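Student: Sequence plus predicted model, see below.
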Amino acid sequence: METEIRFRIATEKDLDSIVAMLADDVLGSKRERYEQPLPNSYIKAFKAITSDPNNELVVACDGNEVIGVQQITFTPYITHQGGWRATIEGVRTSASVRGKGVGSELIKWAIQCAEERGCHLVQLTTDKTRPDALRFYERLGFKATHEGLKLKL
């Protein structure tokens, strides 16, 4: 990896960069609204995430530049003897660093956080129209062991 990155919890000042990354792909451009000022819905969601001790919005930075993002949610379950799981969502990297290992480092960092919090499982989903993303996660050790279902409201 050519880029020296560090990870930290996102601040509200990072929100513009985060939404820009979320909107910068085929699917994201259809569901996100990257405009100035940012829609208030992003600010409300950010505040809800950061006020919840079981949610972390994490950014990867190269110097002062935000180059990656992911959300990690820690959930207690009654199954698996009352174990905890970590769910990774919203993983994106800046177009300028794609293919340089930043995404892999983000996921490895999330796995380490999950281990430190005592989780027995890390889970994530990827859209079926993203076969490259599926291969990426499989290279990192994830296995498609379940069929995920969603109900859009």
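Tutor: Sure, I can see it.

Student: switch to C-alpha atoms for all contacts and neighbour counts from now on
Tutor: OK.

Student: could you show me where the strands are in the protein, in order?
Tutor: Per DSSP state E, the chain carries strands over the ranges 6-9, 55-62, 65-76, 84-93, 121-124.

Student: List the buried residues for the third one?
Tutor: Counting neighbours by 16 or more other C-alpha atoms under 10 Å, one finds that the buried residues in strand 65-76 are Val66, Ile67, Gly68, Val69, Gln70, Gln71, Ile72, Thr73, Phe74.

Student: What residue in this structure is the furthest from its centre?
Tutor: Gln81 (26.6 Å; C-alpha atoms, centre = their mean).

Student: Below is structure B, check it against A:
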Amino acid sequence: MSDLEIRPAAPEDIPAIVAMLADDPLGAQRESPDDLAPYLAAFDRLAEDPHQHLVVAVRDDQVVGTLQLTVIPGLSRRGATRSIIEGVRIHADERGSGLGTRLIEWAVEESGRLGCQLVQLTSDATRIDAHRFYERLGFEASHLGFKKAL
């Protein structure tokens, strides 16, 4: 993986990121790669917030992975700061290459560097393979999550 660079995402990375977000059965229902305007507006909001870290993995000048790391200061757990890993996506050509492991390891290391005492993530209930992947990396299925669309 020495030919891999993990760096902050830039506006020109948005088409590749959105394509990866849409490249599975769940994402295909939620994402609109043909209309990048809402994604570019969201990118601007993320770029203004120092607690948001949208990164891409780049190999041979191609975006091949992405994730978002959010840092949340809190009162619980004796004032612990936590991070949340979201939007982990790996380009179809790179799945099974170890890139997902490298991205998650980067996020955990970065969380520690940023002073976090806890790293958490959610994964759709239907993504059984992803659940095994996260457990293999030391994450525990400790909570039941809920969402409400607004």
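Tutor: Thanks, I have it. For clarity, every value in this text was computed on a predicted model and none was experimentally measured.

Student: sorry, back to before: out of the strands of structure 1, which is closest to Met21 of structure 1?
Tutor: Smallest distance to Met21 of structure 1 across these (C-alpha to C-alpha): 6.1 Å, for strand 84-93.

Student: That closest one corresponds to what range in structure 2?
Tutor: Under TM-score structural alignment, strand 84-93 of structure 1 corresponds to residues 81-90 of structure 2.

Student: Mean deviation, that stretch versus structure 1?
Tutor: For stretch 81-90 of structure 2, the mean distance to aligned residues of structure 1 following superposition is 0.3 Å (mean C-alpha distance after the TM-score superposition for structure 1).

Student: quick one: the residue in structure 1 that Ser142 of structure 2 lines up against from Thr75 of structure 1, how far?
Tutor: Counting by TM-score structural alignment, Ser142 of structure 2 lines up with Thr145 in structure 1. Thr145 of structure 1 is 19 Å from Thr75 of structure 1, where distance means C-alpha to C-alpha, to the nearest Å.

Student: go on, Leu57 of structure 1?
Tutor: Distance, Leu57 of structure 1 to Thr75 of structure 1, by C-alpha to C-alpha: 15 Å.

Student: And Gly99 of structure 1, by the same measure?
Tutor: From Gly99 of structure 1 to Thr75 of structure 1 the distance is 31 Å (C-alpha to C-alpha).

Student: Next: Gly103 of structure 1.
Tutor: Counting by C-alpha to C-alpha - Gly103 of structure 1 and Thr75 of structure 1 are separated by 23 Å.

Student: What segments of structure 1 are helices?
Tutor: Remark: helices assigned in structure 1 by DSSP state H are 15-23, 28-31, 40-50, 79-82, 102-116, 131-139.

Student: In JSON lines: those helices, plus distance to Leu124 of structure 1.
Tutor: Shown next, in JSON lines, are the helices of structure 1 (distance: least, C-alpha to C-alpha, whole Å):
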{"stretch": "helix 15-23", "distance to Leu124 of structure 1": "16"}
{"stretch": "helix 28-31", "distance to Leu124 of structure 1": "17"}
{"stretch": "helix 40-50", "distance to Leu124 of structure 1": "18"}
{"stretch": "helix 79-82", "distance to Leu124 of structure 1": "18"}
{"stretch": "helix 102-116", "distance to Leu124 of structure 1": "10"}
{"stretch": "helix 131-139", "distance to Leu124 of structure 1": "9"}
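
Student: Please identify the deepest-packed of these.
Tutor: helix 15-23 (a mean of 20; mean count of other C-alpha atoms under 10 Å).

Student: For that helix, give me the average deviation versus structure 2.
Tutor: Aligned to structure 2 and superposed, helix 15-23 of structure 1 gives a mean residue distance of 0.3 Å (mean C-alpha distance after the TM-score superposition for structure 1).
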